[in-house]
Structures are given as structure tokens and as C-alpha cells.
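Visitor: I'd like to go over a predicted model; first the sequence, then the structure.
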Amino acid sequence: MYTLENEILLVNIVAKGAELTRIYHKQHQLEYLWDARPEVWGKHSPVLFPIVGTLKENTFFYEGQAYQLSRHGFARDREFEVSDQSANSIRFTLRNDETTAAVFPFAFVFSLTYKLEGNRLAVSYQVSNPDTTKPLYFSVGAHPAFRLPLEPGLAYEDYRLVFNKAEHAGRWPITQDGLIDTTPQALLENTSELPLHKELFAKDALVLKHLQSDSVTLRTEKSERGLQFDFPGFPFLGLWAAPGADFLCIEPWCGIADSVTHNQQWTQKEGIIHLPAGANLTASWSVSLF
């Protein structure tokens, strides 16, 4: 386990999956990250790469060949190497190998950097295409789970999410097979606020596409404690909790699960990133704890 610490925050990350496992506010003496109870959901903040969500029949086709990838891809189960570290910053890196080539026929260098900046944790994903002859097609996303309620004596329903712009956006339903259905359902209708309650997630995640907002704030009128989550440049956002669980996942995605109508052709997948030979992509999100 690796630790980052400043005068305000203490953060832990493990090499398996480069997964964030703790965000502790020292001044408030408050844990912000879900504790990964295995009987509920045994993850804290998995990293999603090279897919986000589920493929139709867990299969994609590329250049006439079929490849199988399980939900959210393989990065969350792989050991990353530490490629750079300081007191308040650490960088993890994963590269393609024979194991990844069997399920994902692309060369890649995938790095994550965690950095503390006062009461803010900044997370940056960099994907590089080392191949000099062909493009890299992929998706990448985050899945951090925050404790809710944050403090004793409060209830899940005391909280709301406040978007930084008014939204008119439906939720895209997820089928039992984990695919995105064809028609959105009403959710946000010219409002910037989403009151939270556990029934929101009775039918899986809320999937939102192409929001106007690039920031959400988790807050309650009953306490000064909460967080601001910034996700500039991510075209999709997921909100999720396991049934009845005391957490909220805020998930910025560059990519999305397959549609029920998708033809399974990898280069035609909704939200797929096309990275030319030798190119790099950086995507970043951050959370500020108050």
C-alpha cells in the first residue's frame, strides 16, 4: 500500500488496479471513501480500462477477430508498477503484455497519477499509443465510491447532488445484460439538483450522456461536510450504488457500455476513443473535500 499525505488529507492507494482505497480528512477526522465491505461491494474505486461497462455478449470484433472482455476491462485486476513518487504525488503504470494481447490486440501504456493539492485530490489518466503503425481504440473511466451519509446521525436522503449548470437530461436505462437501452427516461428536467435516495439505483446505475455540467457537489443542509467532484472533458457520467448500500459512486467516463443495438464492431462502438499511432491522451478528474 502507498500513502500520500499533506496537512489536510491522507490518501492510500494499492498497486493492484492502482486503486484508491482511502481518503481521510485529518482536520475533520472524517473518512470520505467507502470501506469496501465485501458482503455489499468489495471495491473502493476501481479503474475502468480498456472498456467502460459491458460489451454485448462480452465480445467485440476487430479486424475480423473476436475478443472477449469482462465488464469494465482488465486494468482493475492487474498489478501496476510505481513509475514516480513523492510525498504528495504518485504515478502508476500498466503496459500491454502477452496476457493483455490475448483479449485486447493493441499496444498501450496506461498511467495514473494521484496528487494532493490542499483539500483536493487530483487524478489524471494518461494513455499512450506506442505503436508506430496503427491506432489504439479504447475507453477509460473512474468508479470512486463515497460514503453516504458522511457523518453519524445523518441519512442518505439528507443529501443531494448539485450540478454546476442546469440540466435537461434523461437517464439511459441498463438492461439485465448490462447494455444501454435505446430510449432515455426522464430524470433531470431543467434543474441543477438531484435529491438522493437509494431507490434511484434499484434498476442499476443512472447513466447520463453529454451533460452541460463538468462538476457536481455532494451536500446536505444538515452539515457543512461534503465534496465537490470535477470531471471536465468526460462525455458520460454514471451514478451508482449497490442495492441499499451506504455509498454513492460518481463515475466520469470516456466510453460507455454497448447499446442493445450495437453491431459489436470495436471501431464503431459509442464513445470509443481513437488514438493515432504515437499519440497520447490525458483525462483528469478531482475531488475536493470540505
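Guide: Perfect, I can see it now.

Visitor: C-alpha from now on. contacts and neighbour counts both.
Guide: OK.

Visitor: summarise which helices and strands the lengthiest strand in the chain is packed against.
Guide: For the chain, the strand with the greatest residue count under DSSP state E is strand 159-171. If you count contacts as 3 or more C-alpha pairs under 8 Å, 6 or more residues apart in numbering; DSSP states H and E, strand 159-171 packs onto strand 185-195, strand 206-209, strand 215-220.

Visitor: comparison target, given below:
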Amino acid sequence: MDKGNKMNYTIKNNMLKVTISSKGAEIQSVKGVHSDYEYMWQADPAIWDRHAPVLFPIVGRLKNDQYTYQGKTYHLGQHGFARDCEFIVEKQSDESITFLLKDSEETRKVYPFKFELRVNYNLMNNLLEENFIVTNKTDGEMIFGIGGHPGFNLPVDDLQVKKEDFYFATQPSEARVKIPISKQTGLLDWANRSLASTDSLIGLSDDLFKNDALIYQLSGHDNKISVRTENSKFHINVWTRNAPFVGIWSQYPKTANYVCIEPWWGIADRSDADGKLEDKYGMNHLAKGETFNAGFSITFHSEK
């Protein structure tokens, strides 16, 4: 659903310069003003060809890449269509920008709801806020998932450190339910979820993602997931705010020096899903005319 020619827009303050594309309202670059360090993965097509896609109206994969709604079958690929759609800029200032996507005849072929999706970015010092505002324009209930998928560069070459020197730390320091995902199907292996030791550090390695993403259930309060190393002041923090799930992922078996920390308000189908959108686990239900607000924040810290 690539519509039109994409354009890049920039917001900037005295610490960060952020470039965002109209295609998918997707972050292309986050650079330190003083360090000139590129924090975002640069979409190497040989590894993973995206930077930080917006996932809507589903997160993850559907069983058989399809669902039924009110007796009709619709086909929809992994993570939905918004990441490939052309957004318009609704408003912009030096440190803030809001993108807008509305339903169209094309979107309604795969998702039979009328909607407005706004993706808003705000800069405050070294913090970048990404907000999702979904308004239901349908004459009835709207069902959807939404999420972020930012990929972060790990400065392995710059810092003379190895990828394995990095680790994930979570706050609050507590155990969380881990939901395994089938590498073959991309669906949740719901029966084998377990309590994971996220109250301790999680060492980063390529093999960490051999079974696909690490998916954790989150409680309602703020959760912070950090990627950092003891060998440098470099670290990135992601505050998931009210997200019920977070995914941690990097491509495997192809590998590179990046990692994604993904706050989600939605999740892939369970392997036992019946295919009905009305029954899909983890979805948001929005009444006619109502608006849904969610989002997350990222702080960037470099060596310089």
C-alpha cells in the first residue's frame, strides 16, 4: 500500500536531530547533535530493511495471514499495512511533528474500519516521545492492535567492544511472563508461557533470538527496558508506559549490530486462535467516535 512519494521531515533540539519519513511515519535517523552518533539501525536490506516501523492495525502475524470479521474473510500480512502507507503531515514545529493516516478504499479491502491514525513525535532534551492516537470513524466498534518497532545501532566498532558486552536491564526489577513464539509459524505458543527472570540482566548474543523475539507481558505501570554495556556510557532506555507487551528482537540467523525494543498494544495470534477478529487475543476495542491514546519514550545516551 505504498501511496505517493515519500518525503523526509526533521525535528531538532540542542541534543538530538530526528529524521522521519512520510512513508509509514517511520523514524529514519536519530543523531546526537554533538556526537553525530547515529542511534538508529540504518535498514541494511541484506539484514533487515526497516528502521522503526509503526505496526497497525495488527502486531505480529495472523494465523494463515487472515482473519474473519462479521462472516467475511480478510487477508492481512504481518504487522499490518500502516508501515507501507503514505502519511500526511498534519502539524510540525521545531521539536514536534504529527503524521496522519486515514482509511481508504484500499485499506478497507483488508481492514473494514474507518479510522484516523496519528503518529506524533516530540523531542525533550535527549528524550524522544512517540505517541499513537487512533480515532474510530466507523459506525460501530473498531478492533485493532498497534505498536512500535524501533531498531537501535550498537556502537561495537566505535567503542571497541563486542556485541556480547551489551545486555538488557529492566525496571521495575521483577519477573515477567514470557510468551514463546514459534519460529516456523510466527504464532504464540501460548501453552508454554513461563515466568522469566527479568529481575536480572539479560546478556545479548546472536543466539538469544534463535527462536524469534523475546516477548514479555507487562503490568500496567511504567516499565523501562535498557540496552547498555559496562564498557561505555552509551545506553538507550525505552519507557513502555502503558504497553501490555514488549518484544525484544534482532534478525536471526542473519545478524548485525542492532537490536529492537518494541512496545506493543497488540500481539500475534495464538496457535489455537479461531481466526475471528472479535475473539483475537490482545486487541483494543474502541467504541464509535472514541479515541485511543498510547505511546512510549526513548532516551539516548552516547559516549561523548
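Guide: Nice, I can see it. A quick note: this is a predicted structure, and the numbers were derived from the prediction, not measured.

Visitor: so what number do they get for TM-score?
Guide: Remark: TM-score between the superposed chains equals 0.96 [TM-score structural alignment, normalised by the length of structure 1]; 289 aligned residues with a C-alpha RMSD of 1.5 Å.

Visitor: still on that earlier bit, can you convert the helices and strands packed on strand 159-171 of structure 1 into TSV and add a column each for mean neighbour count and distance to Glu157 of structure 1?
Guide: Shown next, in TSV, are these (neighbours: other C-alpha atoms under 10 Å; distance: least, C-alpha to C-alpha, whole Å):
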stretch	mean neighbour count	distance to Glu157 of structure 1
strand 185-195	14	7
strand 206-209	20	17
strand 215-220	20	9
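
Visitor: Ile13 of structure 1: which of these is closest?
Guide: strand 215-220 (22.9 Å; C-alpha to C-alpha).

Visitor: measure how that closest one sits relative to strand 185-195, angle-wise.
Guide: On the basis of axes from the mean of the first three to the mean of the last three C-alpha atoms, to 10 degrees, strand 215-220 of structure 1 is oriented at 60 degrees to strand 185-195.

Visitor: list the buried residues in stretch 37-55 of structure 1.
Guide: Going by neighbour count (16 or more other C-alpha atoms under 10 Å), the buried part of stretch 37-55 of structure 1 is 41, 43-55.

Visitor: for the helices and strands packed on strand 159-171 of structure 1, could you give me TSV that also reports distance to Val127 of structure 1?
Guide: Formatted as TSV, those follow (distance: least, C-alpha to C-alpha, whole Å):
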stretch	distance to Val127 of structure 1
strand 185-195	32
strand 206-209	22
strand 215-220	23
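
Visitor: looking at these, which is nearest to Gly64 of structure 1?
Guide: Nearest of these to Gly64 of structure 1, taken as C-alpha to C-alpha: strand 206-209 at 29.8 Å.

Visitor: any idea how far Leu281 of structure 1 is from the residue nearest to Phe92 of structure 1 when sequence neighbours are not counted?
Guide: Residue nearest to Phe92 of structure 1 in three dimensions, not counting chain neighbours: Val82, with 4.6 Å by C-alpha to C-alpha, 6 or more residues apart in numbering. Remark: distance between Val82 of structure 1 and Leu281 of structure 1 (C-alpha to C-alpha, to the nearest Å) = 20 Å.

Visitor: neighbour count: the two, which is higher?
Guide: Per other C-alpha atoms under 10 Å, whichever of Val82 of structure 1 and Leu281 has more neighbours is Val82, with 17 against 14.

Visitor: ok, the more buried one touching Phe110?
Guide: No - the pair Val82 of structure 1 / Phe110 is not scored as a contact, 11.9 Å apart, by C-alpha atoms under 8 Å.

Visitor: what do the two both touch?
Guide: Thr93 (C-alpha atoms under 8 Å, 6 or more residues apart in numbering).

Visitor: before we move on, the earlier item: if you count neighbours, what's buried in the longest strand of structure 1?
Guide: For strand 159-171 of structure 1, a neighbour-count test (16+ other C-alpha under 10 Å) marks 159-163, 165-167, 169-171 as buried.

Visitor: cool, stretch 109-125 of structure 2 as well?
Guide: Residues of stretch 109-125 of structure 2 classed as buried: 110-115, 117-123 (neighbour count, 16+ other C-alpha under 10 Å).

Visitor: mind listing what Leu218 of structure 1 touches?
Guide: Contacts of Leu218 of structure 1 by C-alpha under 8 Å, 6+ apart are 159-162, 226-229.

Visitor: and of the residues you listed, the nearest to Asp246 of structure 1?
Guide: Proximity of these to Asp246 of structure 1 was ranked by C-alpha to C-alpha; the top entry is Tyr159 with 11.9 Å.
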